[in-house]
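Trainee: missing the sequence, but the structure's below:
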């Protein structure tokens, strides 16, 4: 696009951007739309970076050569020490805001290579307690920006939950700040860059563990549109992409810190260690992008050949959340799904309805079960749908596969439940018995079997809702023999916020990690298909009603990640543990 058309391009795209639902500021909308044009965005970003660099240089020269000569050096030093906490706090807030803008739906992934630089500069030289505080400030700003959708789920009940969730997630970055001040050496560029990178990946991995695990907003997800870079995920998982981006951030931060050190000495940039860092940094980034290009050239022909494929139709009913759970509205709701399904021309191999498309138990409603069975027979194909099922005195969030004969040929009960949303963790029930009265409704029971559904055209598994954000759990489905993946969800809870966009982008990494194609059905969007390279295609807009149809190719191999899991994250954990032990080992050796 020529620059002469830039103004009209921005004006045409501003009001159609999904970002308009997430931030009222016009400047963010313009910036988000510019990011959709890589050529223009890159030029503007480079101009901004060069301008800011020039401004910093000029300011530095003025402050050093003029102010320091006019004022007493000790007086200036004391003034800067008093203001240092404010500056560090400001840098953390800036990093938190920039980091949030890099995530969907703004998708300013270019900024993610620099967004953590202010945060790392603010942490430099801080004691452990200070690092904890500044890390918490950065985390609170960041998670407030990307998790604000929790506030609107069921207010006022979820307001308290949202605040606690943001605090809980911010504590992980507080832990990063605390440990960073211990293991990141200021005099060693290699230790500063790589120890902090190992620590960052370790913290991100820890966020995914346990019943309270919630790996939302990882650094890697800022790169979901960077097709070449994310191919490394088939080896390292999503955390390898985070590592590469963070290493670049840390290297830039270290270079800036060396420039700001007093007295200034150009020889700091010509040390052997800096040369090694440059070689490693260039080598890592070049290798990752080279591997990505090779992977694309290797899998592209396989995707085009499509020797083994399955024809899948996705139905997006866009059922109003205020009516969806009303039993009196069930007939109209099912009528929407059946009506859209009836509009299909020809017979696909599989039809997908979203999570809890059927909001009442089929076991307790034989008439409804017979109606669904009769409908399945009339369409002469397989149908998979979500249902809120009641069985043996327990509720389940279930996916069922109905055969062309109208029989339920397979079922999967959601294993990883949303804490406090679907079930209260047993530990919290024991500690806080009053939660049973505060949180309405009965807990949903967790499933125990990772079902692989049998279909004449291929085997597949179905993950439900936010199960797709856990890479370690999705790989277990693939390891059991699934040849493609279905994800059903209901993101209507979150309204027109950033959540549906971020949730969809996460599935891109699950496709690349396991080299598997994904069909995603969401009640209100985003529904769509993702191929083995992580390219979305035929996806819907949020809060629209309709259906889409496409062919998915079957998995024809097993990736390193599918086979071995998060070995890269384990290596980062071990490296972090060793780096943390170094100060203690040095102290022991000095005493002896």
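Mentor: Received, thanks. No experiment lies behind these values; they were computed from the predicted model shown.
Trainee: switch to C-alpha atoms for all contacts and neighbour counts from now on
Mentor: OK.
Trainee: Please enumerate the helices of the stretch 151-300 of the chain.
Mentor: Taking DSSP state H, counting those that start in this stretch, the helices of the stretch 151-300 of the chain run over residues 157-183, 189-190, 196-206, 233-236, 238-260, 272-305.
Trainee: So which bits of the longest one are buried?
Mentor: If you call a residue buried by 16 or more other Cα atoms under 10 Å, then helix 272-305 has these buried ones: 274, 277, 281, 285, 288-289, 291-292, 295, 303.
Trainee: Kindly calculate the angle that the helix or strand harbouring residue 513 makes with helix 238-260.
Mentor: Applying DSSP states H and E as the criterion places residue 513 in helix 499-514. If you take axes from the mean of the first three to the mean of the last three Cα atoms, to 10 degrees, helix 499-514 sits at 110 degrees to helix 238-260.
Trainee: and after helix 499-514, which helix or strand comes next?
Mentor: Assigned by DSSP H and E, the successor of helix 499-514 is strand 518-522.
Trainee: what packs against that following strand?
Mentor: Contact partners of strand 518-522 among helices and strands, from 3 or more Cα pairs under 8 Å, 6 or more residues apart in numbering; DSSP states H and E: strand 309-316, strand 484-489, strand 528-530.
Trainee: okay if I get the ones you listed as JSON lines plus distance to residue 12 and mean neighbour count?
Mentor: Below are the helices and strands packed on strand 518-522 laid out as JSON lines (distance: least, Cα to Cα, whole Å; neighbours: other Cα atoms under 10 Å):
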{"stretch": "strand 309-316", "distance to residue 12": "28", "mean neighbour count": "23"}
{"stretch": "strand 484-489", "distance to residue 12": "32", "mean neighbour count": "25"}
{"stretch": "strand 528-530", "distance to residue 12": "25", "mean neighbour count": "26"}
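Trainee: also this one, for the comparison:
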């Protein structure tokens, strides 16, 4: 029971380090209880503890999905009762945590050998974790939400390493530091000062790198995040005309700015309606660049964001990694029974990531949801 509580504690600490929770500092300690729990345990027991850790983490981190599945979806689409949404939330956690069953099993197989050599252990554990974090993100069920690197979103200096090895490099570093602290805590001569020294080095480097990041040479860019605050239960029933009127009202005093709307601000393909001309006129008359989200329904269906710069430009981004079950049905021959979870429609994945380029603005990209 004690081992299970340690695994659950790891999951809680990891979740509390995510954006919007407590503090990213917790990520440097969050895996230590899990590693302690897996000490001298059989591979299957280690697999279960690792699974329990990640299930706890993902369930807390994505707590907001629970009311979406049990209240919003049943109210809006009426395809299933609320209790079914609760079951689906439970299954979602299981699917996301399954790869870490493998992490725990392999850790249990090799841990006795690598523990004899702390240097080998220091690189074996993060490498093994990295492997299963990568596997979690590939395939039709691939999902990268809740990645350990999310906890570093405020650490501008450290995050620059993502330009070298992506977020997986950040994951490797986080697990390496956790493993280092775990090894140090096993030593008879362990002193808490060692941990503070390591953290001091990490955050000093973060501050120094952040301090020396290049600043814009001149000028400024005004960016406005526009949130219509339309409740989910009426979002799918509000007409395109009402949303356009709301957009016009919210932007009537804006000039010379980049306006960014949420994902699927419009629930219809506005490239085929009069809304397109109205937005182009607003953009031209007020010197506004508008990034607007809406689905497109042509030969292929995309969850897309498009740039309006006086006219609808050819710069757009169609979501590449679609949300399993909600935006795409993974492996239909297995999961066809879950097609009732479909939201607006099943989309096709975008073909590439887009770097938007606007005069007098730095190049930038956008993400749709995850």
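Mentor: Everything's here; your move. This is a predicted model, so every value here is computed, not measured.
Trainee: ok so, going back, so which of the helices of the stretch 151-300 of structure 1 gets nearest residue 47 of structure 1?
Mentor: With Cα to Cα, the closest approach to residue 47 of structure 1 among those belongs to helix 238-260: 17.2 Å.
Trainee: Can you name every helix or strand that the closest one contacts?
Mentor: By 3+ Cα pairs under 8 Å, 6+ apart, helix 238-260 of structure 1 packs against helix 117-123, helix 196-206, helix 233-236, helix 272-305, helix 567-591.
Trainee: now the helices for the stretch 1-150 of structure 1?
Mentor: 6-14, 26-34, 38-62, 68-70, 73-102, 117-123, 128-146.
Trainee: Out of the ones you listed, the one nearest residue 365 of structure 1 is which?
Mentor: Going by Cα to Cα, the one of those nearest residue 365 of structure 1 is helix 128-146, 40.0 Å.
Trainee: which residue numbers in structure 2 go with that closest one?
Mentor: The aligned range for helix 128-146 of structure 1 in structure 2 is 43-61, by TM-score structural alignment.
Trainee: That stretch vs structure 1, average offset?
Mentor: On superposition with structure 1, the mean distance recorded for stretch 43-61 of structure 2 (mean Cα distance after the TM-score superposition for structure 1) is 1.5 Å.
Trainee: Not counting that stretch itself, show me its contacts.
Mentor: Identification of contacts with stretch 43-61 of structure 2 by Cα atoms under 8 Å, 6 or more residues apart in numbering yields 3-4, 7-16, 18, 34, 37-38, 93-94, 96-109, 146.
Trainee: 7 Å instead?
Mentor: Applying Cα atoms under 7 Å, 6 or more residues apart in numbering, the contact partners of stretch 43-61 of structure 2 are 4, 7-8, 10-12, 14-15, 38, 93-94, 97-98, 100-106, 108-109, 146.
Trainee: could you flag which of the residues you listed are buried?
Mentor: For the contacts of stretch 43-61 of structure 2, buried by 16+ other Cα under 10 Å: 4, 7-8, 10-12, 14-15, 38, 93-94, 97-98, 100-106, 108, 146.
Trainee: The helix holding residue 513 of structure 1 packs against which elements?
Mentor: helix 233-236, helix 560-564 (3 or more Cα pairs under 7 Å, 6 or more residues apart in numbering; DSSP states H and E).
Trainee: Could you grab the helix/strand/coil label for residue 390 of structure 1?
Mentor: strand (DSSP: H, G, I helix; E, B strand; the rest coil).
Trainee: Per the alignment, it pairs with which residue of structure 2?
Mentor: Aligned partner of residue 390 of structure 1 by TM-score structural alignment: residue 297.
Trainee: count of residues packed around the residue nearest to its match when sequence neighbours are not counted?
Mentor: Among residues not flanking residue 297 of structure 2 along the chain, residue 269 sits closest, at 6.5 Å (Cα to Cα, 6 or more residues apart in numbering). Residue 269 of structure 2 has 21 neighbours, counted by other Cα atoms under 10 Å.
Trainee: And residue 269 of structure 2, how close does it get to residue 241 of structure 2?
Mentor: Going from residue 269 of structure 2 to residue 241 of structure 2 by Cα to Cα, to the nearest Å gives 13 Å.
Trainee: same question, residue 86 of structure 2
Mentor: From residue 86 of structure 2 to residue 241 of structure 2 the distance is 35 Å (Cα to Cα).
Trainee: Neighbour count: these two, which is higher?
Mentor: Using other Cα under 10 Å as the criterion, residue 86 of structure 2 and residue 241 rank with residue 86 on top: 18 against 12.
Trainee: Just list the residues touching the more buried one, thanks.
Mentor: Counted by Cα under 7 Å, 6+ apart, residue 86 of structure 2 has contacts 66, 69-70.
Trainee: how about 6 Å then?
Mentor: residue 70 (Cα atoms under 6 Å, 6 or more residues apart in numbering).
Trainee: Could you do residue 101 of structure 2 as well?
Mentor: 47, 50-51.
Trainee: redo that, cut-off 7 Å
Mentor: By Cα under 7 Å, 6+ apart, the neighbours of residue 101 of structure 2 are 47-48, 50-51.
Trainee: Could you see which of the residues you listed carry over to structure 1?
Mentor: Of the contacts of residue 101 of structure 2, the ones still in contact in structure 1 (both residues aligned by TM-score structural alignment, their matches' Cα atoms under 7 Å) are 47-48, 50-51.
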